[in-house]
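>>> Quick one, structure for this:
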Amino acid sequence: MPDRVGGRRPARGIRRFLAGRTAVWLAFALVHAALIALNLFAQGLPLGDVTGVYRIWAENAAAGYARMGIDLPWVYPILAFAPMAASLAFGGAWFGETWLGLVTVLNALTLSVLLGRTRLSRTRRVAAWWWLGFLALLGPIALGRIDAVTVPFAMLGLVWAAGRPRLAAVLLTIGAWIKVWPAALVAALVIALRRRAEVVMIALALSFGILGVSVLAGAGANAIGFIGEQAGRGLQVEAPLAVLWLWAIVAGDPGVHIAYDREILTYQVYGPGVELAAWLTTPLLAVGVVAVLAVGIRAAGRGAPVGRLLPPLALAFVVVLLLGNKVGSPQFVTWLAAPVVLGLVLRPARFAVPALLAAGAAILTHLIYPYWYGWLLVADPAFVLLLTGKVVLLALLFVWAIQRVWQAGKRAALPVDSGSAVPARDRQEGLR
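Purely as a prediction, here's the structure:
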C-alpha cells in the first residue's frame, strides 16, 4: 500500500508540473531549439528561401540597388519587407539566425498572451500544448518562411477579437500587408462581431495609410503589384489541384512534367489542361470564399454567438484559401494554427476533430518537405500519395468547418446569452 501511495505522489507531481506555465515554456524552448537546429543544419536546405532569396532582397535594398515592392513589382505585400530588413541587423552572414530569432520572439510573445496573466485555465493550456505540438510536427518550415511572421499576428488578432476588436483589426490588417491570407480573418471578424463597423473602418484606414506611405516612397502601381504577380503564376507542384497531373505522371503520361520556373522561383506542373486549371483556380477560389461568406452571414443574422461562430468561420476561410490556391507551398499549413488555437481556447472538446486533422496535415507536410522533397519533384508514387492524403485532410477540415458554421445559425440550437460560449476566465482576459 505505501508503494502504491508513494507511486501516486510522483505521478501527481508530474501532472501538476505539466499543467503549469513552466512546463509549457520549457516545451516552447525545446521545440524552437529543435526547429532552429533543423533549419540551420538539416538536409534539403529548409532555410533556403530565407538565406537565398529574402537576404538578397534585403541586401539589394540596403545597397540602394532595388527595393522590392517599391522600385520593382513584388510577389508579397509591402510590409513583408520589414522582417527581411530587420534580419539584416547583424549583417548578411547572420541573416538566417537573426530571422529565426525574430520569429521565435514573435512566437514567445504570442504564447505569453495565450497563457494569460491570471491563473492558467485548462482551455488555454490545451491550446498552448497543441500549438507547440503542431509546430514540432510541421518541422522547420514552421519558422523558415515569411508565413511564420504572419501567424503570431493572426493568432493574437483572433484571440483578442471579441474583447478588443480594434486591436484585432490592426493586427490582422498588418498581417495581411505582410502576406495576404490574414485578410480572410478580417472578413471573419466583420461577419461574426457586433462591432463590425469599427473593424472595417480600422482595416480600411490602416490599409490606405500603408498604401499612401508606399506611394510617397515611390512605389506607384508596384504597391499593389503583388496582386498581378500572384495572378500570373502557374500551377505549383504542391497545389491541391496539381495532384491530378501528378498522378498522370505516375501513370506514365509523357505529356505531363514538372519543371522549375526561374521567374517565380518555384517548381510547377506542365501538361495538357494545366494552364486552364491554373486560370480556373482564381474563380473557383472566389466561389469558395463567397460560399463561406454566405453561410457565415446567415449564421450571424440568426444570432450565432461569437464563441460558436468565429472559430469555425475563420477555419473555413483559411482552408478554402488552401484548397483553392494555385501555389500550395508547404508553409501555408502554418495558417491553420490561428483558427484552431482559437477554437481550442473557446471550445476544446468541439475542436478536437479539426485539431487532429490539422496535426495530420502538418505531419504529411513535414514528411514531404524539406528532407525528401526531391521525391515529390519526380512524382514518386509514395510522395504523391502523401500529398493526396494532405489534400484529403484539408477537404475534411473544410467540410467540418462549414458544417459547424451552418449549425451555429440554427436558432433552436443557440442560447439567448452568448456568454456561455466563452469561459468566464477567458472573458476576463479579453476574449469577450
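>>> use CA for all of it now, contacts and neighbours both
Will do.
>>> mind listing what's buried in stretch 53-64?
Neighbour-count burial for stretch 53-64, counted by 16 or more other Cα atoms under 10 Å, picks out Tyr54, Arg55, Trp57, Ala58, Glu59, Ala61.
>>> Export these to CSV and append columns for secondary structure and distance to Val333.
Converted to CSV, those look like this (DSSP: H, G, I helix; E, B strand; the rest coil; distance: Cα to Cα, whole Å):
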residue, secondary structure, distance to Val333
Tyr54, helix, 20
Arg55, helix, 23
Trp57, helix, 25
Ala58, helix, 26
Glu59, helix, 29
Ala61, helix, 30
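>>> Tell me the gap between the host helix or strand of Glu97 and the middle of its chain.
In this structure, Glu97 sits in helix 95-115 according to DSSP states H and E. Remark: helix 95-115 is offset 15 Å from the chain centroid, using Cα atoms, centre = their mean, to the nearest Å.
>>> What lies in contact with it?
Contacts to helix 95-115, defined as Cα atoms under 8 Å, 6 or more residues apart in numbering, come from residues 21, 28, 32, 36, 40, 47, 50-51, 55, 83-84, 87-90, 124-125, 128, 143-144, 148-149, 152, 155-156, 159.
>>> what's the answer for stretch 374-390, then?
Residues outside stretch 374-390 that contact it (Cα under 8 Å, 6+ apart) are 237-238, 240, 243, 246-247, 249-250, 258, 267, 360-361, 364-365, 367-368.
>>> To compare with the earlier structure, here is another sequence to fold:
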Amino acid sequence: MKGAVGTGLSVLAWALTRTLVLLWVLKVLVVRGPDVTSDVAVIYQGWYEVLRTGTYPVDDVTWQYPPAAALAILSPALLPFLDYVSAFFVLALVCDAAVLGLLLYAGRRPGKSMKGAWVWVAGVPLLGPTAYARYDLMVTAVAVAALFAAARRPRLAGALAGFGALLKVWPVLVLAGMRKGRSWIAAGVTAAGLLLVFAAAMPGALAFLGFQRDRGTEVESLGALVFHVARHVGWEGQVLLNYGSVEFLGPYVPQVSATALGLSVVAFAWLAAWRLRARRFTAGTTADAAFTAVLLFTITSRVISPQYMIWLVGLAAVCLAFRSSRMAVPGCLVLAATGLTFLGFPVWFDLVVASDARGIAVLAARNGLLVVAALMACRRLWTSTVPRPAEPARRRGRRPLPAQPARDKEPVEP
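Predicted structure coming up:
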C-alpha cells in the first residue's frame, strides 16, 4: 500500500511539473531570455527537411552529431497529424514518461529505492523549457535503459550503449562500470553495424567529426570563466556565435581549449586506472561509474551546454534508484546545479554573455557545484570499489594466517 501511494504521488508530481514544462515550450508561459525552442523550430526542422532528401546536412557547421542523431531529428514524422514542433515536444514527453516508468518499476524491487524517481521528477523541470527543446532527453532515455538492463541482460545493455553512442557519443560512458565483456562486445558490434548502415545509406554520416574538432570555448564552460574575468581587465577577445553556440574567440582561447582537452585525457586516464583496480562491485556500481564518468566528461568539456544537465539528472536518478549507491550527495549537487543552469540560460543569458557580475556569479556557482560533485563522485567510487593497500587480508577474500606466539615475530621467508 505504501509503495502504491508513493508511486501515485510521484506520478502526480510528474504530471504537474511536466504540464509546466509544456506550457513553457508552447509559449503559454513566457520565460525571460532567448527563445530556447528556436533550436527545434528552426535548426532541427531545417535538418529534417535536408535529411528527408537522403543526405546529412553537411553544408551546415552546426550539424555536430553522430549519424544516428538523424533518427531523433526525423522522429516527429511518427506523428504526421501534428506540426513538427508540437510532435517533437510530444515525443520528448513520451521519453520523459518512459524514464519515469523505468525508475518506478525499478524502485519497487528488492535493493532499490523510489528516490531515483523523485530525482527525475524534480530534476527535469529545474532545467526549464530547455529540457524538452533539445533531443538530449531522448538520448538520456536510452542510457537509463542500458544501465537498468546491465545486471540481467548485458548484451542488451551493450547494444543500447552502442546505439546511444551513435545518437550523441556520451552514452558510451555507461560501459565504464559494466564488468561483463558481453556488454562491451555488443556495444562495439551495434555501433559498428549501425555506422556502416548509416554511411552506406546517406552521404555525410561522418561530417560531424570535422565540425566538432573546430569548436572553441563556449561561454558557459569551466574554462570560459577565465575570459569572463579577463574581459574586466582588458582582454581583447570577442564573444560570437560560432559553430552553433556562443563562444569566446581571441587571444589565449586555443590554449584554454587545449587545456580542456588535456584535462579530458587525464579524466579518462583516471577512469582507466579505476577500472583496472576496482574489485568490490555492488548492484549500484555500474550506475555510479557511469555517473562519475559523465560528470568528468562534462566538467572537462569545452562546451557545457544547458542540456548536458539532463544527462546528469538521468544518471543521478538511476544511481539513487539503488540503495547501495554512494552518489546521493553528488546527485543532490547536480540538482542544485541544474536549477542554476536554468537561471544562467535562458533567464540571465544576456548577463552571462556580457560577463556581468551576476552572470559570472551564477556561472561560477553552477560550474563549482559540478566540479565538487565530480571530485566527490570520484572519491566515493574509488573508496567503495578499490581495496586499500593496507586492508586486512580477510576483507580481500584471503584467509588470514593463524595467530602466532608472541615470541614468533620474525618475517616468514618465501
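>>> thought Ala259 of structure 1 was touching Tyr267?
Yes - between Ala259 of structure 1 and Tyr267 there is a contact at 5.5 Å, judged by Cα atoms under 8 Å.
>>> And these two? Which one has more around it.
Tyr267 (18 against 14; other Cα atoms under 10 Å).
>>> Would you mind confirming that the more buried one is in contact with Gln236?
Yes - judged on Cα under 8 Å, Tyr267 of structure 1 makes contact with Gln236 at a distance of 5.9 Å.
>>> before we move on, the earlier item: quick one: which of the buried residues of stretch 53-64 of structure 1 is nearest to Val320 of structure 1?
Tyr54 (27.5 Å; Cα to Cα).
>>> Going along the chain, name the helices of the stretch 251-400 of structure 2.
253-277, 285-299, 308-320, 328-342, 349-353, 357-385 (DSSP state H, counting those that start in this stretch).
>>> Check structure 2 and tell me which residue is nearest its centre.
Trp311 (2.7 Å; Cα atoms, centre = their mean).
>>> Show me what that one lines up with in structure 1.
Aligned by TM-score structural alignment, Trp311 of structure 2 pairs with Trp335 of structure 1.
>>> So its match versus Arg164 of structure 1, what's the distance?
Trp335 of structure 1 is 22 Å from Arg164 of structure 1, where distance means Cα to Cα, to the nearest Å.
>>> Stretch 277-289 of structure 1 aligns to what range in structure 2?
Stretch 277-289 of structure 1 covers residues 256-268 of structure 2 once aligned (TM-score structural alignment).
>>> mean offset of that stretch relative to structure 1 (after superposition)
In the superposition against structure 1, stretch 256-268 of structure 2 averages 2.0 Å from its aligned positions (mean Cα distance after the TM-score superposition for structure 1).
>>> Pull out the buried positions in that stretch.
For stretch 256-268 of structure 2, using 16+ other Cα under 10 Å, the buried residues are Val256, Ser257, Thr259, Ala260, Leu261, Leu263, Ser264, Ala267.
>>> Pick out whichever of those sits closest to Ala191 of structure 2.
Closest to Ala191 of structure 2, out of all of those and judged by Cα to Cα, is Ser264, at 22.5 Å.
>>> from memory that closest one sits against Leu296, does it?
Yes - Ser264 of structure 2 is within contact range of Leu296, at 7.4 Å (criterion: Cα under 8 Å).
>>> Report the set of residues contacting both of the two.
Contacts common to Ser264 of structure 2 and Leu296, judged by Cα under 8 Å, 6+ apart, are absent.
>>> still on that earlier bit, may I have the residues that are in contact with the closest residue to the match of Trp311 of structure 2 other than its chain neighbours?
Nearest non-adjacent residue to Trp335 of structure 1, counting by Cα to Cα, 6 or more residues apart in numbering: Val151, 6.3 Å away. Val151 of structure 1 sits next to Gly175, Thr334, Trp335, Ala337, Ala338 when contact means Cα under 8 Å, 6+ apart.
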